[in-house]
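Trainee: below is the sequence, then the predicted model.
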Amino acid sequence: MVTPESIRANIAQGMATDHLAVTGDGTHFDAVVVSEAFAGKSRVQRHQLVYQTLGERMRGEIHALSMKTYTPDEWQKQIQ
């Protein structure tokens, strides 16, 4: 069974993050990913970076993943 923790671990192994939170019910998941790697990238490019960390899991195990992706500066503005 896919868990939020296993998705979080995959993302954390695949890219440096300043903040990473994953929630979900085993089928549908939501992620908030904050990384300097997103600087200068479009929303689609940011999502592609996260999808790369999950690899084949996105084609089978994970049925739906909603993401919010931020640079550290963008994240600071969100949480103020």
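Mentor: Everything's here; your move.
Trainee: C-alpha only now, for contacts and for neighbours.
Mentor: OK.
Trainee: could you pull out the strands for this structure?
Mentor: 19-24, 28-34, 64-70 (DSSP state E).
Trainee: comparison target, given below:
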Amino acid sequence: MEATIRARLDAALKPSHLEVHNESAQHAGHSGDDGSGESHWHVVIWAKAFDGKSRIERHRMVHAALGDAMDRIHALSMDLSNSA
């Protein structure tokens, strides 16, 4: 799943910085834990594509970039910026 997240965000947003963190282990046994070890994610993205966009618009851009992969993600937290 990490490779899919990385590839889709790279392709759609061309970030200058991208971090993808699997936080699923912190949520083991909680609601939404599907046992896959790949249900909870945190991303840090710096991308010029975010210039002039509101926080909601940036989140929508990430969700759109991930597409059907969002069907397998229970929780996605994001730190999104247009610069370093």
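Mentor: Yep, it's here. Bear in mind that the values here come from a model prediction, so they are computed numbers and not experimental data.
Trainee: circling back: using JSON lines, lay out the strands of the first structure together with mean neighbour count and distance to residue 42 of the first structure.
Mentor: JSON lines is the format used below for the strands of the first structure (neighbours: other CA atoms under 10 Å; distance: least, CA to CA, whole Å):
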{"stretch": "strand 19-24", "mean neighbour count": "16", "distance to residue 42 of the first structure": "19"}
{"stretch": "strand 28-34", "mean neighbour count": "19", "distance to residue 42 of the first structure": "14"}
{"stretch": "strand 64-70", "mean neighbour count": "16", "distance to residue 42 of the first structure": "10"}
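Trainee: Serialize the ones you listed to a markdown table and add fields for distance to residue 8 of the first structure.
Mentor: Formatted as a markdown table, those follow (distance: least, CA to CA, whole Å):
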| stretch | distance to residue 8 of the first structure |
| --- | --- |
| strand 19-24 | 6 |
| strand 28-34 | 8 |
| strand 64-70 | 12 |
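Trainee: residue 51 of the first structure -> the second structure?
Mentor: The alignment partner of residue 51 of the first structure in the second structure, by TM-score structural alignment, is residue 63.
Trainee: next, count neighbours for that match.
Mentor: 15 (other CA atoms under 10 Å).
Trainee: what's the nearest residue to it if we skip its chain neighbours?
Mentor: Using CA to CA, 6 or more residues apart in numbering and skipping the chain neighbours, the partner closest in space to residue 63 of the second structure is residue 70 (7.0 Å).
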